[in-house]
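A.B. asks: no sequence on this one, just coordinates:
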């Protein structure tokens, strides 16, 4: 009797019980003996130089072990050279405690190591620095004249530059029957995952360390530590099985990792460094971005011209880029298009990828402008998009590997009740509330990177699969277990997925919505290699019914290998292990994507977001009362965890459009709301009726699984849908995110 395939089943998270009962250990929770605690001291100025610190005085406090500053930090192998990690942009990375120079407000200037956390924190409050301050500049809007093209670098492989200009945009705009334009601004955002950034470094002796770190890439941190501290990579082990959210903040090694390892190696002790909530605002962020759009169409709504310009913030020492302006030509073919992207270097820390980096920024401007254009042409927003629908990615002149966006429009509109929309602004009401309907399109590129996986069949017939990949709360453990189980036709109870350890086979950083496609494909390759080994063992048995059988001629079901055309001919996997001398059977395989095949097609997930808002006519208070997101993302491996990902993106959409922003005082070059009391994100009372539809989409090109990432696609389309709904409700088109009630008064 065969078992039902697990791929496509809504399996609950395998680690869920451990997390809700507190049994899952996070980076700052491991029980380590002889542990010292480090607390970071941050600069209180934005730019300048440290003249002196009262560290000698504080060292006299009983229980203080050491105070590390730029004056006494150890000499390091690559410290004075450029080094990089998997997510490093072009430039020279920030080096903690490198020199007395201050590059940004909140820069770490000292690490106090003490016998207890409380003592280290107390001593940090006493440490004072005398500075020589310099003039600084942190205001993007005030420095647009300094905008320039980004430096080229390896990052362009994953973040391509804008597409080439087509036609003549100015002439086309002048000749257009309808034109829509807008100036769009996005404020700074910080990731703020629930788990604080922490590193526990266990000193193993003789230059060996075991590191428990909050990260999205165990091997990335292993390479970083090995390179920076001159250690052999095999002597550096990074463990991170549970990550309490990251959203991109853990893609690069953060400074608490460096400080914890530095202190452990220098003191030859175990050291834990945990950042507090305010310190979570001192590294990486979604950069503020200013955009301009001008779109034109003919009298029938056919787009004739697209212009999109974006200017983003970066640091003075690295060129962080985002894919902001590339999306419009992917969605809307136009004979005339021009996309421009520039950076302004400022006295800030380098921005870092934050969920849907560039996509949720750019699509707000694009989809709001498209909505405006449809309104001017008096064409329904869905019909307008269908008039301009394309099965090819005109930005690179390639067909899509699959694209079921049309079905997203149709199914999403039906579920939402779009036909009840009155297109006239301020025409729908509930009591004193103005009601608005809005929709928008979402798109996110589907990528796949190289990865390795190991498969082991134990003597008991259990399948163990290993990968260094992390699980940042997305359900990776569960999904990879499902993929592995189906490879050998085993029940989930007979499969273990071991992960989150740099000693395991290579996996890239977890981000970009490419983890399932990347690591899952590696597991499929390892699974196929295991099936081949098992078939060979079966063929060597005396009087074997499997002699001459090809892999396609057999099936693996419920712990047995059977002939496809005669299922009564079978042998158990346990018997094959016995035939192997009772020894475990192992495979370790590297999956490298076929770039020649992939480059013939554009690969992307698509979505259509539908939103209803209520706006209090007197107070301007905005409430998202219900929303539907329809998603086309290839094969959905686990509808339950996938739905959670989309719902999370929808909640974040409400946050991005209406709540979330880090406020800067540019007189001081400082973020003013470095806490969760004033950094506003949605609470339960803000979230109402949210629904998700997965549109059926078959893709035989994107990867062996036919899957597309969904971590980002749930976020990119809904923020502009909210803005469009607010316009439908109020007649006001507000292009500044987040949208506050005062803009509606």
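C.D. replies: Looks like it came in fine. Every value quoted in this text rests on a predicted model; they were computed, and no experiment measured them. Numbers count the residues shown, from 1 in each chain.

A.B. asks: please make it C-alpha for all contacts and neighbour counts, starting now.
C.D. replies: Will do.

A.B. asks: how many residues are close by residue 685?
C.D. replies: For residue 685, the neighbour count with other C-alpha atoms under 10 Å is 7.

A.B. asks: ok, it - contacts?
C.D. replies: Taking C-alpha atoms under 8 Å, 6 or more residues apart in numbering as the definition of contact, residue 685 has no neighbours.

A.B. asks: residue 156 versus that one, what's the distance?
C.D. replies: Going from residue 685 to residue 156 by C-alpha to C-alpha, to the nearest Å gives 41 Å.

A.B. asks: can you tell me which helix in this protein is longest?
C.D. replies: helix 515-540 (DSSP state H).

A.B. asks: after it comes which helix or strand?
C.D. replies: Following helix 515-540 in sequence order, the next helix or strand is strand 554-557 (DSSP states H and E).

A.B. asks: second structure follows, compare the two:
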């Protein structure tokens, strides 16, 4: 069977685009029900200690206030560890809102005020009086780094493997290397800050069944959480999330507003909505503070002889959150002597959480900055150094790559950027009074496939509906799944509908890790292929059918018809096949699993090469990223338009990570002080200039049936290093603490004029 209706690989507008720009798309806090009540969360004002007294009498006396839930009156629930888990819970004991009077971190939810209106609930929350017994807290990683320990074992650590064992004699090789670089890197807390605030609307029917609209990156995960905690069956709980206003990892785990809303709905026997404020968006998972040390030793010809990479990161006292920060340094370049180490320090903060390219966005920039420094010590072009140490296979695992077109990324990216025109001397390139710097870096991220299910239904009118309980957090999932289904089944795009974000649909993994296109896409393709075979079998059944003696390989599905490949005049419409077979429709549901026997023999990665131009004001230290070229080797590109948007978003966030984003913790109080979008800086239009995206052709038959690799995270990975390297080229000064704010640039350049910059 073949199909000449080609949609995969074509630029296609978002199928949900009109709904989003017209306001027809509804988000978790926009679904209404008769008699809906509103909850407002009260957050802890201290970082560690106990609640001695919580007095809600004044709040309860306000007309319209329905209840104030605290640890003293919350229902008795299934709080045991073995029941209270979600799909990506790290080792440890998950946080339980309102569990007892203990305060584990600043901003912890300690009460929920429920009232007839949101404004009333928020006002009543100010009337709740809380007395604390305060205990000393620890939130400063630098002060506690000597107490670092290895991560605890757990299922999540199997998905995020700990550093591989050392190979060779890295320490000795480094000591004996003629050219050496030793760098220290500091990375502070960052918060996800999607545009849509976290909210949950719980609609309770007269039978006690719950329909829940939740901001989440995986409705099955939220359903699993609710059924476990509240002892309900799947039939009693349906979770929907048709549209998500950004997530970036913050919606991978259920957040506490889900618990609060469900608890209140059950106890009050009515529908309830709980929405968090922007300030409260800073009271759960974040990218963790991390300290890193990278040591590189090389021969005078530039061959790497030693790689050492150590990281110390924060976690909470109740869970061990891990990231693959250092692992990339063992496989990114060819080197026989490698030692990688990763440790954790428990602090009095909430458990960190996956944030776009977790681990890689922290560890790879440190490695790539060190590689740039090594290139300067060697007097070698940074691209040439990387090519000289190009890894043809993964030395961490001794496995080949399923595909790797990074060489071509270097070539095409450098050519598009004009890298050959670079003057390598720092401070030598200027634009008027601005110092101009050119920098580059490589990027790498996992390319994985997870089990996923999908269902396809062909109706009597010839329309196809395909569904899976996946999510679309803005990545274009609605569109690419529609493209896959339309091409596979031979229908126009307008005759195909893809449904997602509903726990009643076939099971799918959470949308994260850049594996949705590969996982759910493969399930959609497989399900549509099997439904097409069912339809063909139905077409063969009539005694007078022309297709009775025709083989499946001899037909194709085109424009709602099955037809002979070699004689397109011999065809029959899908509608006619259903009528002849006396069917009102046809459906198929199937599960797609990764081909582990095939895939486990290879390392599966997405790669990138990023080239950046910055302009630095020598007097004020301001940095402008004036030009970026990002070359991506991401397998088969399903939709160049949405794919480009993913890389653009990643580059913008890389700029933000390098120059702006920082959650500032006042360690005296253990509190994040810039918990708003006025002081937590993210890029605006004026910060972003030219971004050029190149998709390098890459064919991969190992990765999955579609040959696709995820693009959501690779876009950010190497960008901070490329910017830091460009700043060095402009100023001659290395800054290894992110974000590189103007005060750090000015401090580094103190007493140096633009004419005095030298290496």
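C.D. replies: Received it, and whenever you're ready, just let me know what you need. Because the structure is a prediction, the values reported are computed rather than measured.

A.B. asks: mind checking the TM-score on these two?
C.D. replies: Once superposed, chain against chain, the TM-score is 0.99 (TM-score structural alignment, normalised by the length of structure 1); 745 aligned residues with a C-alpha RMSD of 1.2 Å.

A.B. asks: list the helices and strands the longest helix of structure 1 packs on?
C.D. replies: Contacts defined by 3 or more C-alpha pairs under 8 Å, 6 or more residues apart in numbering; DSSP states H and E place helix 515-540 of structure 1 against strand 451-457, helix 476-488, helix 573-579, strand 585-591.

A.B. asks: including distance to residue 359 of structure 1 and mean neighbour count, could these go into a markdown table?
C.D. replies: Conversion of those to a markdown table gives the following (distance: least, C-alpha to C-alpha, whole Å; neighbours: other C-alpha atoms under 10 Å):
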| stretch | distance to residue 359 of structure 1 | mean neighbour count |
| --- | --- | --- |
| strand 451-457 | 25 | 24 |
| helix 476-488 | 23 | 25 |
| helix 573-579 | 47 | 18 |
| strand 585-591 | 28 | 19 |
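
A.B. asks: between the ones you listed, which one is nearest to residue 730 of structure 1?
C.D. replies: helix 476-488 (42.1 Å; C-alpha to C-alpha).

A.B. asks: against structure 2, where does the closest one fall?
C.D. replies: Aligned by TM-score structural alignment, helix 476-488 of structure 1 falls on residues 477-489 of structure 2.

A.B. asks: so how far is the matching stretch from its chain's centroid?
C.D. replies: Between the centre of stretch 477-489 of structure 2 and the centre of its host chain there is 22 Å, according to C-alpha atoms, centre = their mean, to the nearest Å.

A.B. asks: so how much does it differ from structure 1 once superposed?
C.D. replies: For stretch 477-489 of structure 2, the mean deviation from structure 1 after alignment is 0.6 Å (mean C-alpha distance after the TM-score superposition for structure 1).

A.B. asks: contacting residues around that stretch?
C.D. replies: 3-8, 12-16, 466, 471-472, 492-493, 495-500, 516-517, 520-521, 524-525, 528-529, 532, 557-558, 560, 638-639.

A.B. asks: one more: stretch 222-238 of structure 1?
C.D. replies: 76-79, 83-85, 207-213, 218-219, 221, 253, 258, 261-262, 501-503.

A.B. asks: so which of the residues you listed sit within strands?
C.D. replies: Among these, the members falling in strands (DSSP state E) are 208, 209, 210, 211, 212, 213.

A.B. asks: measure the third one to residue 117 of structure 1 for me?
C.D. replies: Residue 210 of structure 1 sits at a distance of 20 Å from residue 117 of structure 1 (criterion: C-alpha to C-alpha).

A.B. asks: one step back: drop anything exposed from the contacts of stretch 477-489 of structure 2.
C.D. replies: 3, 5-8, 12, 14-15, 466, 471-472, 492-493, 495-500, 516-517, 520-521, 524-525, 528-529, 532, 557-558, 560, 638-639 (16 or more other C-alpha atoms under 10 Å).

A.B. asks: write the PyMOL selection for whichever of the contacts of stretch 222-238 of structure 1 are buried.
C.D. replies: Per 16+ other C-alpha under 10 Å, the buried members of the contacts of stretch 222-238 of structure 1 correspond to this PyMOL selection:
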select buried, resi 79+83+84+85+207+208+209+210+211+212+213+218+219+221+253+258+261+262+501+502+503
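
A.B. asks: surely residue 250 of structure 2 and residue 287 touch.
C.D. replies: No. Using C-alpha atoms under 8 Å, residue 250 of structure 2 is not in contact with residue 287, being 9.9 Å away.
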